[in-house]
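*Asks:* this is a predicted model, with the sequence first.
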Amino acid sequence: MTMSLEHRYAFAYGAIFLAMGTFLPYFPVWLESRGLSPYEIGLLFAISGVVRMGTMPVIAYLADRAGAPVRVLRVLTAVTLVANLVYLATGSFWPILAVLMVMTVFGPPIMPMTDALAMRDSESGKLVYGRARAWGSVAFIVANLGVGAALGSLGPDLVIWVIVFGGVLNFAAYFLLSDQREGDAEISGVGRVDLASAVRLVRSPVFLVFAFAAASVQATHAVYYAFGTLHWQSLGLSDSVIGALWAWAVVVEVVLLWKAAPIVARFGPAMLIGLAGAGGIVRWTIMAFDPPFWSLPVLQCLHAMTFALAHLGIMQFLVRGVPPQLASTAQSVYSALASGIVMAGATYASGRFYEDFGGLTYLAMTALAVLACGAAFLGHRIWNGGRIDG
């Protein structure tokens, strides 16, 4: 029985998010088991974010120059698979940093490159992007719940082994896909990137304001991603409960994304990002004061705003405001900004503050959410709704 193209992408997304759903909540737990302090954990994530900012667009550009993104993805997944195995031989800050740098160069381009390929095939009618992408969120939930339930009995090294397993599946997934050279560049820009035009695009004030606004909303998750699990553990929550809380946030996110069409039709990109920032103000302010357990599932519902609305907002802006031939370039640059310098700065600050203030560090994320709302409002004022001249 032959797998449809949609199922092949679903398999790739599932593998990516199986690893991601383990890495985000539980990699800090593994780092702590190796004796790293909160400051060192925050520093690792911050350094990784800064390096990612420079390397992710370069790797994506080189892949486009090569004209064979799937073959490049096979190389990237092979290198990251080996690097994840090497984690098991490390035991202190500097060796872990060395492995993380390899991961930072070769790992982050995998997701935006896969998105660019999937969006290209979706635009040509070969698959429904939302259905394929949804399986990634399902895998994320499975990882949250499964690893959370087993972590206490199997130990922190389980985190690395699950990430490695996801890497094996991810490596295999790209052998189910193939490079299609005919007409690819005409569909979405994949396979033909004009570097000079990309530079002009990212220097556009409109692009920069929208990218900064959305990236800032995403960066408000820095404390949650780096220290959320550790903080909940310090409050006495079990690993399985913590995994369930992470999973519940993603369930609500998936529901919103699945029902997103009327929301996107009603609100413009700036409003979506502004609403996401408003959700962040509420979510992180309350989280700073260690609310009672019964309120945590309610607060986790706000992940649908702080993550999903911001994602929908910037994706709509990229579709409506960026010339089609620069769509994949803009996506890679935005991804580098969102997961790079803005997130890196927020994560570094989180590590510094968390050692001294614990959960009150969430208030710094509240301040960043306020800044994101301001940027979204500015974007609404300066963008005329048309294409940016790349």
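*Replies:* Done, it's in. What you are looking at is a predicted structure, and each value in this text was computed from that prediction instead of being measured.
*Asks:* all contacts plus neighbour counts: C-alpha atoms, from now on.
*Replies:* Will do.
*Asks:* give the contact list for Gly386.
*Replies:* Neighbouring residues of Gly386 by C-alpha atoms under 8 Å, 6 or more residues apart in numbering: Arg320, Gly321.
*Asks:* where does it land in three-state SS?
*Replies:* Three states are possible here, and by DSSP: H, G, I helix; E, B strand; the rest coil the one that applies to Gly386 is coil.
*Asks:* again, but for Val193
*Replies:* When the structure is reduced to helix, strand and coil (three-state DSSP), Val193 reads as coil.
*Asks:* now do the strands in this structure.
*Replies:* Across the chain, reading from the start of the chain, there are no strands by DSSP state E.
*Asks:* give the contact list for the residue nearest the centre of the chain.
*Replies:* Compute the mean C-alpha point of the chain, and by C-alpha atoms, centre = their mean the closest residue is Ser339, 6.6 Å away. Applying C-alpha under 8 Å, 6+ apart, we find Ser339 in contact with Gly49, Arg52, Met53, Ala215, Ala219.
*Asks:* what about those, which one has the most neighbours?
*Replies:* The member of the contacts of Ser339 that has the most neighbours, counting by other C-alpha atoms under 10 Å, is Ala219 with 30 neighbours.
*Asks:* could you list every residue that touches the nearest residue to that residue once chain neighbours are set aside?
*Replies:* Counting by C-alpha to C-alpha, 6 or more residues apart in numbering, Ala219 lies nearest to Met343, which is 4.5 Å off, once chain neighbours are set aside. By C-alpha under 8 Å, 6+ apart, the contact list for Met343 reads Ala46, Gly49, Ala215, Ser216, Gln218, Ala219, Thr220, Ala222, Leu337.
*Asks:* next, the one to line up against it:
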Amino acid sequence: MFQSYWGLWMASRGFAPIEIGTAVAGSLVGRAIGVGVLYPWLNRHATLLRLARVLPWLIVAAALPYLFVNGFGMLVAVSIVFGVTYPLLLPLNETIATSAARQGLLQYGPTRSLGSFGFMLGTVAAGWLVSGLGAGVLTGSLIAACLLTAVTGLLPVAASSALEVRGTGISGVGTLIRRRAFVACLVAASIIQGSHAAYYSFGAIRASELVSPVLVPLVLVLAPVSEFVMFASARRRVESVGVRTLLVAGAAIAAGRWAALAVLADGWGFAFSQILHAGSYAATHLAFNMFVRDQIDPSEHAAAQGLYASVAMGLAMAMFTFVAGLVAPAGLGAAFAVMSAVALCGILVAPFVRSTR
């Protein structure tokens, strides 16, 4: 909901593309701080289970001010605060999943597909609400979704050592950035994921230009559907290709996807590009988490996931979102063309990702 439609919500409030890009970039900078600094610190002082109980309520509190946004300055301020808090669940869930996968309690890919399934439901539900009631309904829907997450987090769970993991805190970050293979994997993933900036900021707007309003959610949901299929099938067959190959594939597919969006001007072309999300996003995400699962000590998983969410999904995304916002006035096609060039750079870094265990 927030990732797919928030650009549309801001546009409905009268904000210009450069203002939308700036607000999204501010949110992503907040994300970088939250997941890169705050999350490792929290996991050093609290178990994963305790964080899963408490953090969703903090996110609910951070979402409420969206009801009162009035003007560009307030939009940026609220975006930054929400950006610090709501992404904390991302590295938290990934830490739980990779720790449990390392212990043989679950398979990462199929488990991660459940998150994609939830994204699918949210995309369709939010899209239908917008088509029927307008973009203004997104504010209340976002708060309600955050509240549902918080309540769900209170449900009892089976005892597991994977939920009792405490991280090494910020010191773990220092250890990781001294490992060349990890840094190469992080940089490659950051470039590829960062290239999604124009899509996340203006994808819903672009879709609304190419298809009728009632079809927008159906077109947008194709991305998480393809992501779901990728993760659900990510067992031995997919994982056997290796981290480097997955990163190269992710970069190449992302470059092709954004190039297609830069030149295609019909709904069918946009729909096809959505299917490529399985490669541009899911393959890249899977590659990084395979590296963490297999090459990083469990005590450093929180630091690794925090860095990924901070750098790849935060700082890199913020930088390229700002760039996309600057280029967008010349046409959304130009913004996507720039992101295609960015994605290609990921291929240059992938060969430096080497196994150390």
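*Replies:* Good, I have the coordinates. These numbers were taken from a predicted model, which means no experiment stands behind them.
*Asks:* could you get me the TM-score between them?
*Replies:* The TM-score (TM-score structural alignment, normalised by the length of the second structure) is 0.92; 357 aligned residues with a C-alpha RMSD of 2.3 Å.
*Asks:* before we move on, the earlier item: could you measure the residue nearest to the centre of the first structure against Ser216 of the first structure, distance?
*Replies:* Plainly put, Ser339 of the first structure is 10 Å away from Ser216 of the first structure if you go by C-alpha to C-alpha, to the nearest Å.
*Asks:* Leu326 of the first structure too?
*Replies:* Taking C-alpha to C-alpha, one finds Leu326 of the first structure at 23 Å from Ser216 of the first structure.
*Asks:* neighbour count winner among those two?
*Replies:* Ser216 (28 against 21).
*Asks:* the second structure: which residue goes with that one?
*Replies:* Under the alignment (TM-score structural alignment), Ser216 of the first structure maps onto Ile191 of the second structure.
*Asks:* return the distance of the residue lying closest to that match once chain neighbours are set aside relative to Pro87 of the second structure.
*Replies:* Nearest-residue entry for Ile191 of the second structure: Gly346, 5.6 Å, with adjacent residues in sequence omitted and distances by C-alpha to C-alpha, 6+ apart. The span separating Gly346 of the second structure from Pro87 of the second structure equals 24 Å under the rule C-alpha to C-alpha.
*Asks:* the more surrounded of these two?
*Replies:* For Gly346 of the second structure versus Pro87, the count of surrounding residues by other C-alpha under 10 Å is larger for Gly346: 28 against 24.
*Asks:* enumerate every residue touching that one.
*Replies:* If you count contacts by C-alpha under 8 Å, 6+ apart, Gly346 of the second structure has them with Val187, Ala188, Ala189, Ile191, Ile192, Leu247, Val248, Ala251.
*Asks:* okay, now the nearest residue to Ile341 of the first structure once chain neighbours are set aside: neighbour count?
*Replies:* Closest residue in space to Ile341 of the first structure, ignoring its immediate chain neighbours: Val50 at 5.1 Å, by C-alpha to C-alpha, 6+ apart. Using other C-alpha under 10 Å, Val50 of the first structure is surrounded by 20 other residues.
*Asks:* report the separation between Val50 of the first structure and Pro323 of the first structure.
*Replies:* Distance of Val50 of the first structure to Pro323 of the first structure, computed by C-alpha to C-alpha: 27 Å.
*Asks:* what sits closest to the aligned partner of Gly21 of the second structure in the first structure if chain neighbours are left out?
*Replies:* With TM-score structural alignment defining the correspondence, Gly21 of the second structure maps onto Gly42 in the first structure. Among residues not flanking Gly42 of the first structure along the chain, Gly351 sits closest, at 4.2 Å (C-alpha to C-alpha, 6+ apart).
*Asks:* give me the number of residues near the one you found?
*Replies:* 26.
*Asks:* was I right about it contacting Pro38?
*Replies:* Yes. Proximity of Gly351 of the first structure to Pro38 meets the contact threshold set by C-alpha atoms under 8 Å, at 5.7 Å.
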